[in-house]
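Q: have a look at this prediction, sequence included:
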Amino acid sequence: MLRTERPGDMLPVYELVSAAFGRHDEAELVNRLRECGAAVVTQVEEEDYEFMGHLLLSPVTINGQEGPWLGLAPVAVHPDWQGQGIGSELIREGLDTALEMDWKAVVVLGDPAYYGRFGFRPASEFGLHCCYEVPSEHFMAMELQTGGLAGLQGEVLYHPLFDEPLEE
């Protein structure tokens, strides 16, 4: 069942995200984004209380300007369920939900071949670049609404929690 995350999902989501990445960093980030209200779109795939996948979208800024734009990160699928289309389902549903909530565009940092299937294009085509030093083709954007990135250019920053060190 693909659905929006609920308050009681916190622990199973933490365990799922930790298993998917093989460490706790991304799971801690998800918790911190949720706690500060920055987890504006969260989706889970679960069956009989077994959590198989999770997606989170949080606001980004462009040249320091807040706007109706989101960053897609992280997307996690439990290792036992990878390669079965769960990540794709989560991404499609997350993008649809963001559009319904009137967000204008989404950025993602990842594999161009994978994310290109959903309509993401190099962010450089929109005049945008990533705050992280990554190959430009791996930083992508898509307009959820026509003109959602029109007239914008510059550096995209993810939520500040993406850059804060985790306490050991």
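A: Now that the structure is in, tell me what you want to look at. Residues are numbered from 1 along each chain as shown.
Q: alpha carbons only for contacts and neighbour counts from here, please
A: Noted.
Q: excluding chain neighbours, what is closest to the residue nearest the centre of the chain?
A: When C-alpha atoms, centre = their mean is applied to the chain, the residue found nearest the centroid is L72 (1.9 Å). Distances taken as C-alpha to C-alpha, 6 or more residues apart in numbering put L57 closest to L72, at 4.6 Å, once the chain neighbours are dropped.
Q: could you pull up the contacting residues of the one you found?
A: For L57, the contact set (C-alpha atoms under 8 Å, 6 or more residues apart in numbering) comprises A39, V40, V41, T42, L70, G71, L72, A73, P74, G94.
Q: presented hereafter is structure B, for comparison with structure A:
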Amino acid sequence: MLIRTEIGVDAASIDSLLRRCFDDSAEAELVQQLREDGLLTLGMVATDDEGQVLGYAAFSPVTLNDEDKGWVVLAPLAVDERMRGDGLGKKLIYEGMDALNEFGYSAIFVLGDPMYYGRYGFAPAARHQLRCRWPGSEAAFQVYPLAELAFDGVQGQIDFSAPFNRL
């Protein structure tokens, strides 16, 4: 198993993985649109010995009150059904965190299961007076700071890039 940054030839295998892992094609179409719009900050893949993508984590920019703060959102995260329970999602998240930290990003947001993402240090964004546009998402909207002072003096609505509006 190799975990690395995605490259162009991975696109078809990523698309196939996303279509297998989710009930509809929304996540696959989201990643394709993010890629086409130049809004895919980072894509981490886990591949087998033949180069088949078995896990994927996408990171794209978010803004705070229409201002770029060097923050990203993790979405989607997908692991092939055969590989679930082996810690592959954790490895993709941590590799992504390391890469984004090296690139100077200061926070990662996620909209997902608090029990799952809480294991990796994500905490409710509401603790920092940060919210997203989706009503009722307070518990699921979480953040992981990559920099100590990432949230000093800020509050408001986190806006995802336009392709997320189609979900």
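A: It's in. Since the structure is predicted, the reported quantities are computational estimates derived from the model, not experimental observations.
Q: still on that earlier bit, now name the helix or strand holding the aligned residue in structure 2 for the residue nearest to L72 of structure 1.
A: Taking TM-score structural alignment, the alignment pairs L57 of structure 1 with F59 from structure 2. For F59 of structure 2, the element it lies in under DSSP states H and E is strand 53-64.
Q: quick check: next helix or strand after that strand?
A: Strand 53-64 of structure 2 is succeeded, C-terminally, by strand 67-79 (DSSP H and E).
Q: average distance between that following strand and structure 1?
A: For strand 67-79 of structure 2, the mean deviation from structure 1 after alignment is 0.8 Å (mean C-alpha distance after the TM-score superposition for structure 1).
Q: and that strand, what does it pack against?
A: If contacts are counted by 3 or more C-alpha pairs under 8 Å, 6 or more residues apart in numbering; DSSP states H and E, strand 67-79 of structure 2 sits against helix 11-21, strand 53-64, helix 88-102, strand 107-111.
Q: so which of these gets nearest V154 of structure 2?
A: Minimum separation from V154 of structure 2 across these (C-alpha to C-alpha) falls at strand 53-64, 8.4 Å.
Q: that closest one vs structure 1, mean deviation?
A: With mean C-alpha distance after the TM-score superposition for structure 1, strand 53-64 of structure 2 averages 0.6 Å from its match.
Q: and that strand, what's buried?
A: V53, L54, G55, Y56, A57, A58, F59, S60, P61, V62, T63, L64 (16 or more other C-alpha atoms under 10 Å).
Q: how far does it sit from its chain's centre?
A: How far strand 53-64 of structure 2 lies from its chain's middle: 3 Å, per C-alpha atoms, centre = their mean, to the nearest Å.
Q: relative to helix 88-102, how tilted is it?
A: For strand 53-64 of structure 2 against helix 88-102, the angle by axes from the mean of the first three to the mean of the last three C-alpha atoms, to 10 degrees is 40 degrees.
Q: what does stretch 12-26 of structure 2 correspond to over in structure 1?
A: Taking TM-score structural alignment, stretch 12-26 of structure 2 hits residues 11-25 over in structure 1.
Q: no no, stretch 108-119 of structure 2
A: Using TM-score structural alignment, stretch 108-119 of structure 2 pairs with 106-117 in structure 1.
Q: show me what counts as buried in that stretch.
A: V106, V107, V108, L109, G110, P112, Y115.
Q: CSV for those, including distance to P122 of structure 1?
A: Below are these laid out as CSV (distance: C-alpha to C-alpha, whole Å):
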residue, distance to P122 of structure 1
V106, 12
V107, 9
V108, 10
L109, 10
G110, 11
P112, 8
Y115, 10
